[in-house]
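*Asks:* mind looking at a prediction? Sequence and model below.
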Amino acid sequence: MASQKIAYRSAIVHSVADPKDVGLDDSYQYFEDGVLVVENGHIVDIGSADDVLARQPKHITVKVFKDKIITSGFIDTHIHYPQTGMIASYGEQLLDWLENYTFPEELRFKNPIYAHQVATLFLDELASNGTTTALVFGTVHKESVNVFFEEAEKRNLRMIAGKVLMDRNAPDYLTDTPQSGYEESKELIERWHNKGRLHYAVTPRFAPTSTNEQLATVGQLLKEYPDVFMHTHLSENKKEIEWVLDLFPERESYLDVYDHYGLLHKRSVFAHGIHLSDCECQRLADTDSSIAFCPTSNLFLGSGLFNLPKMEKFNINVGMGTDVGAGTSFSLLQTMSEAYKIMQLQQEKLHPVKSLFLATLGGAKALHLDDKIGNLAIGKEADFVVLDLHATQLMRFRMKQTTNLEEKLFVLMSLGDDRTVSQTYIYGKKAYDIHGETPKAQIAM
């Protein structure tokens, strides 16, 4: 049966370019009374309601949203699904936090039943927060990635994930070997990469937990499968950087460790990048590598303040990441709010239009998926979210005081959270409705 063409009528806003490249006014499209038309999982028309409806069949189905705004689905460029159960764990910085909270929780993912329960909850949480694509850490266990992809495939999600590679400086119960990590990653790539809307990311946890031999196998996998992603951490914490330089004294910098083994390429995404030298920034730019800006976790772990203007100076692609579970919310709206505060602490401004870009089209560009997702351009996959401008009593009152789109966006980003997400659509089909039409996972205690 042919897919029905459906029109969605509401205020509509989406990014079309980076404001730093074209200026604010030319970086987005806004239709106060707009229509988005979807057919066969793709966007086939967008524009003002009068123009679009004049072009479409007279009897087209039109869904109307009052006091809402439609935008592209959010893209989370760094998140850990196995850390869902330890979000909001008190009182540590990065290295102690890993030892005391992260590693014990990740042991539980040896059990595929538990992994499936958490994967289901995790993907439900993404949908209820308007996130339609994410770059996701699994655990060292191959099954943790298999069950994640199985659940993502059921939902027809465009997701990227990978098995953690970690052969030292971690508990014995969470380590693999260079050979086993290579073989299991290869098996997962051949099973899942480019299956439907799924992609694989080779995933060394970070340099301190991989030997030279294991990092060499990561480079080998990237050569054998040049279109897979590479996902790891970089320069999050000053003690972490010191540790890396102690472990790899022959290398010039933290980034140089990865570079030496061929881990920098156009689908490499490095989480954090808070403490980078100019030379490291230039090398990231030269290799078309990307950075995931994770403001809530950077503040929560006391790691530092990300220098977005510096990344822009070097033309490095930057996306937004929640970094759950060090990040304290699945909501990219709340993440944008924290990003604004991080810029304020550096005497810089983060415009709401730029924030929207980072959470949508900027994330797609960082993942080199902007030909498929990231905005509502005709031909793109129909992953979009309906945001409620009156989600709370305070938001309803505050919105009455706004006079333009930029003010509305800033209120959404400052006061918004999962209550703001009215509906989420995946490939043209409703995947979440705040009124309870989509079931939530039940986690066994």
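*Replies:* Nice, I can see it.
*Asks:* hey, let's count contacts and neighbours off CA atoms from now on
*Replies:* Will do.
*Asks:* ok, now which ones touch the residue nearest the centre of the chain?
*Replies:* For the chain, the residue sitting closest to the mean C-alpha position, by Cα atoms, centre = their mean, is Asp76 at 1.2 Å. Listed by Cα atoms under 8 Å, 6 or more residues apart in numbering, the contact set of Asp76 reads Thr131, Thr133, Ala134, Leu135, Gly319, Met320, Gly321, Thr322, Leu332, Ala359, Gly363.
*Asks:* what of Arg398?
*Replies:* Val411.
*Asks:* Asp76 versus that one, what's the distance?
*Replies:* Per Cα to Cα, to the nearest Å, Arg398 is found 27 Å from Asp76.
*Asks:* closest to Leu234 among the contacts of Asp76?
*Replies:* For the contacts of Asp76, the residue nearest Leu234 by Cα to Cα is Gly321; the value is 13.7 Å.
*Asks:* tally of neighbours for the closest residue to Gln83 other than its chain neighbours?
*Replies:* With Cα to Cα, 6 or more residues apart in numbering as the criterion, Gln83 has its nearest non-adjacent residue at 4.8 Å, and that residue is Gly325. Applying other Cα atoms under 10 Å, we find 23 residues neighbouring Gly325.
*Asks:* hmm, Gly325 is touching His80, no?
*Replies:* Yes: Gly325 is within contact range of His80, at 6.6 Å (criterion: Cα atoms under 8 Å).
*Asks:* pretty sure Ile69 sits in a strand.
*Replies:* Yes: counting by DSSP: H, G, I helix; E, B strand; the rest coil, one finds Ile69 located in a strand.
*Asks:* now do the contacts for it.
*Replies:* Each residue near Ile69 by Cα under 8 Å, 6+ apart is listed here: Ser10, Ala11, Ile12, Val13, Val386, Leu387, Asp388, Leu389.
*Asks:* including distance to Val64, neighbour count and secondary structure, could those residues go into a markdown table?
*Replies:* Converted to a markdown table, those look like this (distance: Cα to Cα, whole Å; neighbours: other Cα atoms under 10 Å; DSSP: H, G, I helix; E, B strand; the rest coil):
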| residue | distance to Val64 | neighbour count | secondary structure |
| --- | --- | --- | --- |
| Ser10 | 6 | 23 | strand |
| Ala11 | 10 | 24 | strand |
| Ile12 | 12 | 25 | strand |
| Val13 | 16 | 22 | strand |
| Val386 | 11 | 24 | strand |
| Leu387 | 13 | 27 | strand |
| Asp388 | 13 | 22 | strand |
| Leu389 | 15 | 22 | coil |
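*Asks:* ok, second structure coming up, stack it against the first:
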Amino acid sequence: MSLAPSSLRAWRGPIVHSVADPAEVGLEASYEYFADGLLITEHGRITGLGPAETLLPDLRQDAEVIACPNALITAGFVDTHIHYPQTDMIASYGEQLLDWLNNYTFPAEQRFADSEHAAQTANVFLNELLRNGTTTALVFGTVHAASVDAFFAEAAARDLRMICGKVLMDRNAPEYLLDTAESGYNDSKALIERWHGKGRLHYAVTPRFAPTSSHEQMTLAAKLLHEYPDLYLHTHLSENKKEIEWVQALFPESRHYLDVYDRYQLLSERSVFAHGIHLCDHEYERLAETGSALAFCPTSNLFLGSGLFNLPKAEAHGVNVGLGTDVGAGTSFSILETLNEAYKVMQLQGAKLHPFKSLYLATLGGARALRLDDRIGSLAVGKDADFVVLDSHATPLLAHRMQYATSLEERLFVLMTLGDDRAVRYTVAAGNIVHERDAAPDNRPPKPTSI
């Protein structure tokens, strides 16, 4: 089959996408499904969606039709928390959060002062995201401005919708990784002017977490958010119990961990807090009142022994929740594998994670957490043509198991339990084929196929 550039493409196969949160509208009203569907894309946008028999008669003759048998087409995955520099030290053994940072993370991040190293890692990182079907991510850089320049340059070359920011960290970390309140502000401002809003790129003000930023740095972080109201705020919250004790010692005047950020006016509809495992009711209430979001990072939370995220409680308080792989404490770039672990986290708490809720978290829920659901997260006409084609026969075990799947929800659950990067046949971003699983190997950085 030819995949030559075309201004118009139609992808034919089973199509499913989230249209609402099952917690709000019920399972059946939360998705749209076409057993034999057609997804039409042109100029980077979705221009048609529906039953193939309805849309094919009016499809222009110059359209390239791509058949996707034994597949499931859905919106591109959204990762609401991940560290691209930690690609270098994923799968590091034997520590919980604070020791893990000191022994593995900080030494690895030191290398990102070198712009060439940053560019090489950004290339590997983005290739891994796309190989796993992730088309949008909220990403930590390092304290070095060069790390963010490198990331955005690689993302822009692929025309991806990505969010990233320079880490702000002026205390309680190795000297070789510290900025100052003033240099952090100035470097961030220059990066914002250079990259924010360029193509499909967005900037996030990124204090690492409360213990590593001084009063002056937090104040200047808030100043950036005031000066550029459409920026994101991206940081960590209540991941580890020893971390929480440290925060209480450093900020004795604060009511709780979230209150530290709240006192600096860092809570808003564009604020995303990773983890949020050990929260009190008031913290959930403030997150909901301010429209702030939580990133649920199950593989990381299990790997570091941090605890179990309480999704039902976040839902009960009306808090927006997205899914995060949190590489490199997270052990996979795959959202499918992350959903597998999320299901187990719920089981350990006596709760269930339905496949349609999982689909929502991986796509539209993440987009809502990032306030990008008008552009991504579903396959609605007019949205960016960011989607993934999942192969339900990608492995012998998947092919065997699918013989006995009798419903859409069962097929989804099998993919989310047994699937990984091998299940991603195509990843498409802005209408460009940015990953094709069966393409000939090529050691060069992949270039998107123009449409």
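*Replies:* Yes, it's here. Quantities reported herein were computed from a predicted structural model and do not represent experimental measurements.
*Asks:* could you get me the TM-score between them?
*Replies:* Once the chains are laid over each other, their TM-score by TM-score structural alignment, normalised by the length of structure 1 reads 0.98; 441 aligned residues with a Cα RMSD of 1.2 Å.
*Asks:* now for the contacts of Asp76 of structure 1, which sits with the most neighbours around it?
*Replies:* Highest neighbour count within these, by other Cα under 10 Å: Gly363, with 33 neighbours.
*Asks:* secondary structure class for that one?
*Replies:* Gly363 of structure 1 ends up helix, using three-state DSSP.
*Asks:* please name the nearest non-neighbouring residue to it.
*Replies:* Going by Cα to Cα, 6+ apart, Gly363 of structure 1 has Gly319 as its nearest residue, at 4.0 Å.
*Asks:* since we're on Leu394 of structure 1, how many residues are nearby?
*Replies:* Number of residues near Leu394 of structure 1 (other Cα under 10 Å) recorded here: 10.
*Asks:* now do Arg191 of structure 1
*Replies:* Number of residues near Arg191 of structure 1 (other Cα under 10 Å) recorded here: 13.
*Asks:* surely it forms part of a helix?
*Replies:* Yes: per three-state DSSP, Arg191 of structure 1 lies within a helix segment.
*Asks:* the residue nearest to the centre of structure 1 maps to what in structure 2?
*Replies:* Aligning on TM-score structural alignment places Asp76 of structure 1 opposite Asp79 in structure 2.
*Asks:* from Leu302 of structure 2, how far out is its match?
*Replies:* Distance of Asp79 of structure 2 to Leu302 of structure 2, given as Cα to Cα: 17 Å.
*Asks:* what do you get for Val388 of structure 2?
*Replies:* Taking Cα to Cα, one finds Val388 of structure 2 at 27 Å from Leu302 of structure 2.
*Asks:* which one's more surrounded, those two?
*Replies:* Val388 (28 against 17).
*Asks:* helix, strand, or coil at the counterpart of that one in structure 1?
*Replies:* Matched by TM-score structural alignment, Val388 of structure 2 corresponds to Val385 in structure 1. Assigned with three-state DSSP, Val385 of structure 1 falls in the strand class.
*Asks:* ok, now Leu245 of structure 1?
*Replies:* helix.
*Asks:* that one matches what in structure 2?
*Replies:* Checking TM-score structural alignment: Leu245 of structure 1 goes with Gln248.
*Asks:* what do you get for Asp288 of structure 1?
*Replies:* Match for Asp288 of structure 1 (TM-score structural alignment): Gly291.
*Asks:* just give the closest residue to its match, not the sequence neighbours.
*Replies:* Glu269 (4.3 Å).
*Asks:* which residue in structure 1 aligns with that neighbour?
*Replies:* Match for Glu269 of structure 2 (TM-score structural alignment): Lys266.
*Asks:* pull the contacting residues for the alignment partner in structure 1 of Pro22 of structure 2.
*Replies:* Here Pro22 of structure 2 is matched to Pro19 in structure 1, going by TM-score structural alignment. Pro19 of structure 1 makes contacts with Asp25, Asp26, Ser27, Val353, Lys354, as judged by Cα under 8 Å, 6+ apart.
*Asks:* want to throw the residues you listed into JSON lines with secondary structure and distance to Gln346 of structure 1?
*Replies:* Formatted as JSON lines, the contacts of Pro19 of structure 1 follow (DSSP: H, G, I helix; E, B strand; the rest coil; distance: Cα to Cα, whole Å):
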{"residue": "Asp25", "secondary structure": "coil", "distance to Gln346 of structure 1": "25"}
{"residue": "Asp26", "secondary structure": "coil", "distance to Gln346 of structure 1": "26"}
{"residue": "Ser27", "secondary structure": "coil", "distance to Gln346 of structure 1": "24"}
{"residue": "Val353", "secondary structure": "helix", "distance to Gln346 of structure 1": "19"}
{"residue": "Lys354", "secondary structure": "helix", "distance to Gln346 of structure 1": "17"}
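*Asks:* what sits against the residue nearest to Val167 of structure 2 when sequence neighbours are not counted?
*Replies:* Nearest residue to Val167 of structure 2, sequence neighbours excluded (Cα to Cα, 6+ apart): Val143, at 4.4 Å. Applying Cα under 8 Å, 6+ apart, one finds that Val143 of structure 2 lies in contact with Lys166, Val167, Leu168, Met169, Leu177, Leu178, Asp179.
*Asks:* narrow those residues to those in strands?
*Replies:* Applying DSSP state E to these, the entries found in strands are Val167, Leu168.
*Asks:* now, which of the contacts of Val143 of structure 2 sits nearest Val428 of structure 2?
*Replies:* Distance to Val428 of structure 2, by Cα to Cα, is smallest for Lys166 among these, at 27.3 Å.
*Asks:* does the residue nearest to Gln83 of structure 1 lie in a helix or a strand, and which?
*Replies:* Using DSSP states H and E, Gly325 of structure 1 sits within no helix or strand.
*Asks:* tell me how far the aligned partner of it in structure 2 lies from Met89 of structure 2.
*Replies:* Using TM-score structural alignment as the criterion, Gly325 of structure 1 maps onto Gly328 of structure 2. For Gly328 of structure 2, the distance to Met89 of structure 2 equals 6 Å [Cα to Cα].
*Asks:* check Val321 of structure 2 too.
*Replies:* Applying Cα to Cα to Val321 of structure 2 and Met89 of structure 2 gives a distance of 27 Å.
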